[in-house]
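Asker: no sequence on this one, just coordinates:
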């Protein structure tokens, strides 16, 4: 079965391509290489023994999207990762986020719903919950006003999918994941941010290697036990495996509704300082860090209730925070050696 993975050379996309190929799927990866590298294809091939088909397409280019779907009419499903994803950058450049994250989604759905089967996995985010009123966050939690344009694009994206599924053959699973971190155990693929990292763990590993002078901790006056923000950090391989499980659910027509929503997390929150100290423990290195002002768009605390994903989807996170940090450190050391 041919599965399209947009953003397939990105962080989560590449790990999902690996898991799909391990399950025997034929994968076509789409990526415009704006935040990834074509070398990722070699890493995927080293892990799985097979290089996926690759198309360099900017999904904001509507004719290019149409041409792709005209060429690949035997698609069994699409897993859609391609999007800009940094909260801070979205506050500074909202129009980039609305163009990239909304237009690409619309163009894909226009083509996909013309096919005999329209199975669609959407890379959503816990940012749709805003600052949730209660922890852990369940899928029934009310969607709060978005704290950033990035979060808003995910809320709008979900609304578009519900509207389209109401009137077409679209069947979709929305996976709201919390904070994916780590790398493949082989250290052949991992998180490779271009420029200054926007996420905590690559900033930690780059600081540990001396590529960054020190780590900035954005605020220590939040109403949390140590004053720093709390997030649910989940190993990227666990996230990737969930996409395969969700896809198989749609292919086997086991979905109970045309659009289903699942949280992907560990169910445990860790503060920024806890992650720093956990890294110091696994690496044996002291990390230089300083407390700086809060960052616009950051919520105080977010961690998942995973009951629905465990019970209905049949998926559970298996790897620990320490596993994820160990793999991220191994990956960072490899790419800098």
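Answerer: Ah, there it is. Here the structure is a predicted model, which means the values were calculated and not measured.

Asker: rest of the way, CA atoms for contacts and neighbours
Answerer: Noted.

Asker: Now do stretch 325-333: distance to the chain's middle.
Answerer: 18 Å (C-alpha atoms, centre = their mean, to the nearest Å).

Asker: Could you measure from the closest residue to residue 216 other than its chain neighbours over to residue 228?
Answerer: Counting by C-alpha to C-alpha, 6 or more residues apart in numbering, residue 216 lies nearest to residue 290, which is 5.3 Å off, once chain neighbours are set aside. From residue 290 over to residue 228 the distance is 12 Å, taken as C-alpha to C-alpha, to the nearest Å.

Asker: ok so, going back, wait, isn't the residue nearest to residue 216 in contact with residue 213?
Answerer: No. Assessed by C-alpha atoms under 8 Å, residue 290 is found out of contact with residue 213, at 10.4 Å.

Asker: Please enumerate residues in contact with the lengthiest helix in the chain?
Answerer: The residue-count maximum for a helix in the chain (DSSP state H) belongs to helix 149-167. With C-alpha atoms under 8 Å, 6 or more residues apart in numbering as the test, helix 149-167 has contacts from 84-87, 90-91, 94, 97-98, 101-102, 105-106, 124-125, 127-128, 130, 145-146, 170-172, 174, 258-259.

Asker: at 6 Å instead, please
Answerer: 87, 90, 94, 124, 127, 128, 146 (C-alpha atoms under 6 Å, 6 or more residues apart in numbering).

Asker: What of stretch 55-68?
Answerer: The list of residues contacting stretch 55-68 from outside it, by C-alpha under 6 Å, 6+ apart, reads 30, 31, 32, 103, 104.

Asker: hold the first one in mind and look at this next one:
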């Protein structure tokens, strides 16, 4: 059994934390990244944290020759496919960018892998495939739908994997439906460093707390939730990384493919996040209420029981842990990896 795991988009936010988790359990991560939404400084810090060089190639999943060479040279046993765009608002404004990269990148990767010995892949899916759920908590058998092009790319990606698996029994896919990854490595050396204006709540909150932005916009305070703001299932990125390790180990052990939610099973509102972050940082997080955003839903949190039953995985860290680690990262790196 090969213990080498190819991480497409491995220098990104979730990929970098997963690299550390894989390394800690004796698996051998290999990174492919084009730095379209990450920075080379990540790799230097990963080497500092692991005490070992990072096996890395700069390039795209669309470069079939490069991917095939990497799979062969490193004897890749499984792939974790992180590479993709993930901003809901941007996907509404520029859907073709998202379909080309998220759907096209996956199909290109699979076509390349078909010519190699590697038949195991863990796919970064998303809770957005549940659209606006009729109820919470959400189990994996809920109807799938979508409220924006980003969510649709993940839904289509899942369908592509199902069709490929049905066509050839040698393929095994682990589909991980993430809820809302936040936080940073407890070392404060790696974290979320978005290029430009953050699209997600936690980095925006932390940039307000550190003084980079004057206030937080809260999109809607009239949802049918306890305080009127949107409720989400925030999961610490280190817990999420451990979920990927569990998924890869499950596939490398020869088990069949699966689809599971990765979340905490607990919903927190935007204002819960603000309060927790103020407590963690000791800084005010001023906010202003803005209109609801198109595509947003009121409430979304997981039933994570399947991941525990199948993979032996469950989230351990709390919202306070997420805010504390995010603040440690933000305070030490006020401009992300740029300084």
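Answerer: Yes, it's here. Being a predicted model, the structure only gives us computed values, none of them experimental.

Asker: Report the TM-score for the pair.
Answerer: Once superposed, the chains reach a TM-score of 0.95 (TM-score structural alignment, normalised by the length of structure 1), with 332 aligned residues with a C-alpha RMSD of 1.3 Å.

Asker: quick one on the thing from earlier: tell me the buried residues in the longest helix of structure 1?
Answerer: Within helix 149-167 of structure 1, the residues that count as buried by 16 or more other C-alpha atoms under 10 Å are 149-155, 157-158, 161-162, 164-165.

Asker: Give me the mean distance between that helix and structure 2.
Answerer: Comparison of helix 149-167 of structure 1 with structure 2 after fitting gives an average deviation of 0.4 Å (mean C-alpha distance after the TM-score superposition for structure 1).

Asker: average gap between the helix or strand that comes right after that helix and structure 2?
Answerer: Downstream of helix 149-167 of structure 1, the first helix or strand assigned by DSSP states H and E is strand 170-177. When structure 2 is superposed, strand 170-177 of structure 1 averages 0.5 Å from its matched positions, counting by mean C-alpha distance after the TM-score superposition for structure 1.

Asker: And the helices in structure 2?
Answerer: 13-24, 41-50, 64-73, 88-93, 95-98, 105-113, 149-167, 201-209, 237-252, 270-281, 305-311, 319-332.

Asker: could you dump those to TSV with distance to residue 293 of structure 2?
Answerer: Converted to TSV, the helices of structure 2 look like this (distance: least, C-alpha to C-alpha, whole Å):
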stretch	distance to residue 293 of structure 2
helix 13-24	24
helix 41-50	32
helix 64-73	38
helix 88-93	8
helix 95-98	17
helix 105-113	28
helix 149-167	14
helix 201-209	13
helix 237-252	25
helix 270-281	14
helix 305-311	31
helix 319-332	24
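
Asker: Nearest to residue 295 of structure 2, out of those helices?
Answerer: With C-alpha to C-alpha, the closest approach to residue 295 of structure 2 among these belongs to helix 88-93: 7.8 Å.

Asker: once the two are aligned, what's the mean deviation for the closest one against structure 1?
Answerer: Looks like 0.4 Å for helix 88-93 of structure 2 (mean C-alpha distance after the TM-score superposition for structure 1).

Asker: contacting residues around that helix?
Answerer: With contact meaning C-alpha under 6 Å, 6+ apart, helix 88-93 of structure 2 is reached by 98, 149, 150.

Asker: buried stuff in it?
Answerer: For helix 88-93 of structure 2, burial by neighbour count (16+ other C-alpha under 10 Å) applies to 88, 89, 90, 91, 92.

Asker: Adding distance to residue 15 of structure 2, write those residues out as TSV.
Answerer: Shown next, in TSV, are the buried residues of helix 88-93 of structure 2 (distance: C-alpha to C-alpha, whole Å):
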residue	distance to residue 15 of structure 2
88	19
89	22
90	21
91	21
92	25
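
Asker: just to revisit the earlier point, now the contacts of stretch 55-68 of structure 1 in TSV, with neighbour count and distance to residue 219 of structure 1?
Answerer: Conversion of the contacts of stretch 55-68 of structure 1 to TSV gives the following (neighbours: other C-alpha atoms under 10 Å; distance: C-alpha to C-alpha, whole Å):
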residue	neighbour count	distance to residue 219 of structure 1
30	25	37
31	25	35
32	20	35
103	16	34
104	21	34
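
Asker: In a markdown table, list these along with distance to residue 113 of structure 1.
Answerer: Listed next are the contacts of stretch 55-68 of structure 1 as a markdown table, based on distance: C-alpha to C-alpha, whole Å:
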| residue | distance to residue 113 of structure 1 |
| --- | --- |
| 30 | 18 |
| 31 | 21 |
| 32 | 23 |
| 103 | 16 |
| 104 | 14 |
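
Asker: what about the alignment partner in structure 1 of residue 322 of structure 2, how many residues close to it?
Answerer: Residue pairing (TM-score structural alignment): residue 322 of structure 2 is matched to residue 324 of structure 1. Residues within reach of residue 324 of structure 1, counting by other C-alpha atoms under 10 Å, total 24.

Asker: Residue 324 of structure 1 touches residue 182, doesn't it?
Answerer: Yes. With contact defined as C-alpha atoms under 6 Å, residue 324 of structure 1 reaches residue 182; the gap is 4.2 Å.

Asker: joint contacts of those two?
Answerer: Joint contacts of residue 324 of structure 1 and residue 182 (C-alpha under 6 Å, 6+ apart) are residue 235.

Asker: sorry, back to before: if you rank the contacts of helix 149-167 of structure 1 by neighbours, which is first?
Answerer: Using other C-alpha under 10 Å as the neighbour criterion, residue 127 leads the contacts of helix 149-167 of structure 1 with 28 neighbours.

Asker: Name the nearest residue to that residue, ignoring sequence neighbours.
Answerer: Computed as C-alpha to C-alpha, 6+ apart, the closest residue to residue 127 of structure 1 that is not its neighbour in sequence is residue 151, at 5.0 Å.

Asker: cool, residue 314 of structure 1 as well?
Answerer: Computed as C-alpha to C-alpha, 6+ apart, the closest residue to residue 314 of structure 1 that is not its neighbour in sequence is residue 245, at 7.8 Å.

Asker: which one in structure 2 is aligned with that neighbour?
Answerer: Checking TM-score structural alignment: residue 245 of structure 1 goes with residue 246.
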